[in-house]
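[1] Sequence first, then the predicted structure, then my questions.
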Amino acid sequence: MTYEMKDSIVVPAAPDEVYALLSDVTRTGEWSQQCLRCEWEDEQRGVGARFTGFNHTPERTWQTTSEVIVATPGEHFAWSVGPGRAEWGYRLRPTAAGGTELTEYTRTTSYFEEVFAERYGDRAEEEIALRQQAARTGIPATLAAIREVLAGR
């Protein structure tokens, strides 16, 4: 039961400014619906850099390890959670009015399904559906929060 989803919004900043904000994962807690904060593993940045996400919902608290898989300034920033279980990222496209069309996306892998089957057994599909629903509501809320951060610069 893998899934993919995405949503887009126009934000009031140029792509390079948006990229600078989003690629600083230490600021993720300012807009994320579940991630309270992220910490870089070391001084490395760009593709191959790793970070830990500290996450919370009313039902649970957990940590993830992620690896940056795309780091194209002004265009695309993405990371693999697990790594290898899910991909999250942002694509940026300039608009005629000087802003940026910002798209957030996620997709899960067959490895994600395997991990959930091992961890949750008969409840794996239910747990995956919960994650999918969280992404479905979280992506638009996160995009709106990013727009607010950028508007408040």
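    Thanks, I have the structure now. All values reported here derive from a predicted model rather than from experimental measurement.
[2] CA atoms for contacts and neighbours, from now on please.
    Noted.
[3] Not counting its neighbours along the chain, what's nearest the residue nearest the centre of the chain?
    What sits nearest the mean C-alpha location of the chain, by C-alpha atoms, centre = their mean, is Trp88, with 4.3 Å. Of all residues not flanking Trp88 in the chain, Thr106 sits nearest, at 4.4 Å (C-alpha to C-alpha, 6 or more residues apart in numbering).
[4] Put this next to the previous one:
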Amino acid sequence: MTKSILDSRPLFELGAEIRVAATAEEIYSTVSDMKRHAEWSTELRDGEWISGEPGAVGSVFRGENFRADDVVAWAPLIRGVWHTSSEVVATEPGRAFRWKIHSKTGEPQELVWSFEIEPEDDGCRLTQTFRMGWASPGIHEITKNMDEGDKRKFIADWTEKMKRDVAATLERIKSVVEKA
């Protein structure tokens, strides 16, 4: 029997980096402010802190997202407005900010977004990564009626979409930070 793509660990692991003409502190202050993510995210439109101190480890942010009909159009994705809950899992001012997405039932998933900041000569390198260690309940729901070929196609198409999103996010953050 062939192993399913959904059994791969990690299922997703991708990222990109960009050079930003700003200090590590300026970049960290921007990317650690979850309310501001709507300024550069391809899906997040708004949100609010629902527990804890904003930006602190353990705090939870409820995001309002939007996905257009043309995003991986052939797959049965959530379209229009949908919500996520994200728990801050690491804060290293001037260096790193990470959060983990919770499932619909509120359980933390092995689905982590992060920003890493590395000072360089006249600015910093900003890296954003996305890692999903095991297939989330959402991925299982999306692919439940797919054969293995379509599951592989979905994972490949979603990976390409995420790579484009991360690159676009970094370009937008660079623009926001360098204008400040």
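    Received the coordinates, thanks. Keep in mind it's a predicted model, so treat the numbers as computed, not measured.
[5] related to what we said a few turns ago, which residue in structure 2 aligns with the residue nearest to the centre of structure 1?
    In structure 2, the residue equivalent to Trp88 of structure 1 is Trp113, according to TM-score structural alignment.
[6] contacting residues for its match?
    Trp113 of structure 2 sits next to Arg98, Trp99, Lys100, Gln128, Thr129, Phe130, Arg131 when contact means C-alpha atoms under 8 Å, 6 or more residues apart in numbering.
[7] Same check on Thr91 of structure 2?
    Applying C-alpha under 8 Å, 6+ apart, the residues near Thr91 of structure 2 are Gly55, Ala56, Val57, Phe97, Arg98.
[8] Quick check: the farthest pair among the contacts of Trp113 of structure 2?
    Using C-alpha to C-alpha, the contacts of Trp113 of structure 2 span at most 13.7 Å, a distance reached by Lys100 and Gln128.
[9] can you map out the helices along structure 1?
    Here structure 1 has its helices, by DSSP state H, at 15-22, 110-120, 124-152.
[10] which part of structure 2 lines up with the shortest one?
    Alignment note (TM-score structural alignment): helix 15-22 of structure 1 is matched to residues 24-31 of structure 2.
[11] residues near the aligned partner of Lys174 of structure 2 in structure 1, how many?
    In structure 1, the residue matched to Lys174 of structure 2 (TM-score structural alignment) is Arg147. Residue crowding around Arg147 of structure 1 was assessed by other C-alpha atoms under 10 Å; the count is 20.
[12] nearest residue to Arg147 of structure 1 other than its sequence neighbours?
    Nearest to Arg147 of structure 1 is Val11, by C-alpha to C-alpha, 6+ apart, at 5.1 Å.
[13] list the ones among the contacts of Trp113 of structure 2 that structure 1 also has?
    Checked against structure 1 using both residues aligned by TM-score structural alignment, their matches' C-alpha atoms under 8 Å, the contacts of Trp113 of structure 2 keep these contacts: Arg98, Trp99, Lys100, Gln128, Thr129, Phe130, Arg131.
[14] Just name the closest of these to Phe12 of structure 2, please.
    Lowest distance from Phe12 of structure 2 to the kept ones among the contacts of Trp113 of structure 2 (C-alpha to C-alpha) belongs to Arg131, with 5.3 Å.
[15] Leaving out the residues flanking it, which one is nearest to that closest one?
    Arg131 of structure 2 sits nearest to Glu13 (C-alpha to C-alpha, 6+ apart), 4.4 Å away.
[16] Can you tell me what that neighbour aligns to in structure 1?
    Using TM-score structural alignment, Glu13 of structure 2 pairs with Glu4 in structure 1.
[17] ok, now Lys161 of structure 2?
    Checking TM-score structural alignment: Lys161 of structure 2 goes with Ala134.
[18] Give me the residues contacting stretch 133-149 of structure 1.
    5-12, 30-33, 102, 104-106.
[19] on average, how far is it from the matching bit in structure 2?
    Compared with structure 2 after fitting, stretch 133-149 of structure 1 deviates on average by 0.7 Å (mean C-alpha distance after the TM-score superposition for structure 1).
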